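J.: Let's see this in three dimensions:
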Amino acid sequence: MRIKCPHCGERDRREFYYMGDATALTRPASDAGPDAWDDYLHNRDNPAGDTSDLWYHEAGCGAWIVVSRNTLTHAVHGTKLAQKAAS
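T.: Alright, predicted model coming up:
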C-alpha cells in the first residue's frame, strides 16, 4: 500500500505507523467505572470498507496524517494533515 504524505509525497506504508481510527473517541468521565475505561482503552470497531485512520510518518517527516482508505481493497482515497482535518 502507498500513502501520500502531504510533505514528502507518495511513500510505502512501511514508513508509517498505524495509530487507529481517526474519528473522535468519547473519553469516559474520570469517575467512570472500570468497564467503561476498559471499553475505551481496548475495544475498537474493525469495519470492512471505507475508514479514516490516523497514521504517523515515523520514517519520514514525523507528520500525523489522516488517511481515507478502504480496508477491503487497500485503496487509498486521500490523505490530509491531522491538524487540518480537525479544523
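
J.: C-alpha only now, for contacts and for neighbours.
T.: OK.

J.: Would you mind measuring from the most centrally placed residue in the chain to residue 45?
T.: The geometric centre of the chain, computed from its C-alpha atoms, lies nearest to residue 54 (Cα atoms, centre = their mean), at 1.8 Å. For residue 54, the distance to residue 45 equals 14 Å [Cα to Cα, to the nearest Å].

J.: what's the answer for residue 58, then?
T.: Distance from residue 58 to residue 45, by Cα to Cα: 24 Å.

J.: Second chain to compare with the first, below:
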Amino acid sequence: MQLIACPHCGPREEVEFHYGGQAHVDYPAAPQELTDEQWARYVFFRDNPKGPFAERWNHSAGCRRWFNAVRDTASYRFLAVYQPGEARPVIPETRT
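T.: Coordinates of the predicted model:
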C-alpha cells in the first residue's frame, strides 16, 4: 500500500484519500455567458499527461481537508504535496 503525505496529518495509507481531479482549473469568471460547448469543455475536458501532473486530493478518512499534489501518472509516485492557493512546485521531467 502506498503512503500519501497529507500536509496536515503526515503520511497515511492511500485508502484514506479521494482523488479530486486536476488542480489549478479556474472557475469561469462569467459562467452564465458560456456557450454549451464552452461549459462542456470546462466541466469535462482535462489534461491527461504521462508524467508529473498537478491534482487535487481530499483526506476523506482523516482531517477531511483538501490539498494539491504532483503525481507521476506513469509510476503513480507522489512527487510533492502543497496547499491549495500555492503555486505548483517545479518538478523536473523524469523519464519512466
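
J.: Let me see the TM-score of these two.
T.: The TM-score (TM-score structural alignment, normalised by the length of structure 1) is 0.84; 85 aligned residues with a Cα RMSD of 1.7 Å.

J.: ok, back up a step: neighbour count: residue 58 and residue 45 of structure 1, which is higher?
T.: Using other Cα atoms under 10 Å, the more surrounded residue of residue 58 of structure 1 and residue 45 is residue 58, with 14 against 7.

J.: Just say helix, strand or coil for the counterpart of the more buried one in structure 2.
T.: Residue pairing (TM-score structural alignment): residue 58 of structure 1 is matched to residue 60 of structure 2. Secondary structure assignment for residue 60 of structure 2 (DSSP: H, G, I helix; E, B strand; the rest coil): coil.

J.: quick check: longest helix of structure 1.
T.: helix 34-42 (DSSP state H).

J.: returning to what we had before: doesn't the residue nearest to the centre of structure 1 fall inside a strand?
T.: Yes. Counting by three-state DSSP, one finds residue 54 of structure 1 located in a strand.

J.: got the contact list for it?
T.: 18-22, 64-67, 82 (Cα atoms under 8 Å, 6 or more residues apart in numbering).

J.: And stretch 43-62 of structure 1, end to end?
T.: 27 Å.

J.: Could you pull out the strands in structure 1 for me?
T.: With DSSP state E, the ranges of strands along structure 1 come out as 2-5, 9-12, 17-21, 50-56, 64-70, 76-81.

J.: For the counterpart of residue 69 of structure 1 in structure 2, which non-adjacent residue is spatially closest?
T.: Mapped onto structure 2 by TM-score structural alignment, residue 69 of structure 1 lines up with residue 71. Take residue 71 of structure 2 and drop its neighbours on the chain: the residue closest to it by Cα to Cα, 6 or more residues apart in numbering is residue 78, 4.3 Å away.
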